[in-house]
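Enquirer: Pasting the sequence and the predicted model now:
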Amino acid sequence: MRKIFNKKIGILVFSLVCAGFLNAKPVRSEDEALRLVQNSIIKHRFGGNQGTKCMRFYVDETAEEFEIDVRSNNAKCGGDPSVEPRLFSYTVNKITGELATDNFSYAEDQGIDWEGDFLPID
């Protein structure tokens, strides 16, 4: 009886892992990663009514993910043009396409006591 139970658990875990890979949408390029981040910013209204118009994006790439810093575009939208304050950052997993952000207002909206960690975001 115990072997049957362990086998069922093994099959269940294997099925869940496979289902996760089937639903994963790999991100193959910097442009794809930027598009996902911009859509997330608009969806969560991080840029207010201006969306991403007054934002500048800086991308770094590692083997596992794209790391995107979002900064204020002061030259385009007012303020000191020699300064581009960092607003928040995102990571985009290359294999799954999952996003995470360290946006303070997002953590606050989720009721999370933010400590600078990256939180999953859709």
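Expert: Here it is on my side, so go on.

Enquirer: Please count neighbours and contacts with C-alpha atoms only from this point.
Expert: Fine.

Enquirer: dump the residue contacts of Val92.
Expert: Neighbouring residues of Val92 by CA atoms under 8 Å, 6 or more residues apart in numbering: 27, 33, 37, 65-67, 98-100.

Enquirer: Repeat that for Arg28.
Expert: If you count contacts by CA under 8 Å, 6+ apart, Arg28 has them with Lys94.

Enquirer: Alongside the first one, take a look at this:
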Amino acid sequence: MAPAATASVPSPAASTSVATPAADSDDAVIRQVSETIRKHRLTSLADACLDYVVDDSDGATVDVDVHEKHDAACGGDPDTSPRLFSFKLDRASGQLSTDALDLADGDFQPIE
């Protein structure tokens, strides 16, 4: 099982660094999730105050947990990083779903 990648994305703009194909894929998923968060106003936190934990180890889906980033700029206890919500991207269909729309039950629902 591949370890989950953690990334902070200050903005959904493209990265200027050279990356491996897997990292490029993770970056694209993070950009898609970030854009969806802004489009649906799922949090009032700035992009720079969000961390993304990506797990694409099963091959069929990419799971992305969105956490609060705590540091001097964003505030909060730097020893914690609460999960806000999660996304799943189905590789075959391209469908993105999230539990952000139903946090009480934790059910994943499609989101565009």
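Expert: Received it, and whenever you're ready, just let me know what you need. The structure presented is a predicted model; accordingly, all values stated were derived computationally and were not measured.

Enquirer: name the element the equivalent of Leu36 of the first structure over in the second structure belongs to?
Expert: In the second structure, the residue paired with Leu36 of the first structure according to TM-score structural alignment is Gln32. Per DSSP states H and E: Gln32 of the second structure is located in helix 21-39.

Enquirer: how about the helices of the first structure, start to end?
Expert: Remark: helices assigned in the first structure by DSSP state H are 2-23, 30-43, 74-77, 104-109.

Enquirer: Looking at those, which one is packed in the most?
Expert: Among those, ranked by average contacts under mean count of other CA atoms under 10 Å, first place goes to helix 30-43 (a mean of 17).

Enquirer: average offset between that one and the second structure?
Expert: Superposed on the second structure, helix 30-43 of the first structure shows a mean distance to its aligned partners of 0.9 Å (mean CA distance after the TM-score superposition for the first structure).

Enquirer: so what secondary structure elements neighbour that helix?
Expert: Contacts defined by 3 or more CA pairs under 8 Å, 6 or more residues apart in numbering; DSSP states H and E place helix 30-43 of the first structure against strand 65-72, strand 86-93.

Enquirer: Read off where the first one ends up in the second structure.
Expert: Taking TM-score structural alignment as the measure, the second structure aligns residues 61-68 with strand 65-72 of the first structure.

Enquirer: Could you pull out the buried residues of stretch 99-112 of the second structure?
Expert: 99-101, 108 (16 or more other CA atoms under 10 Å).
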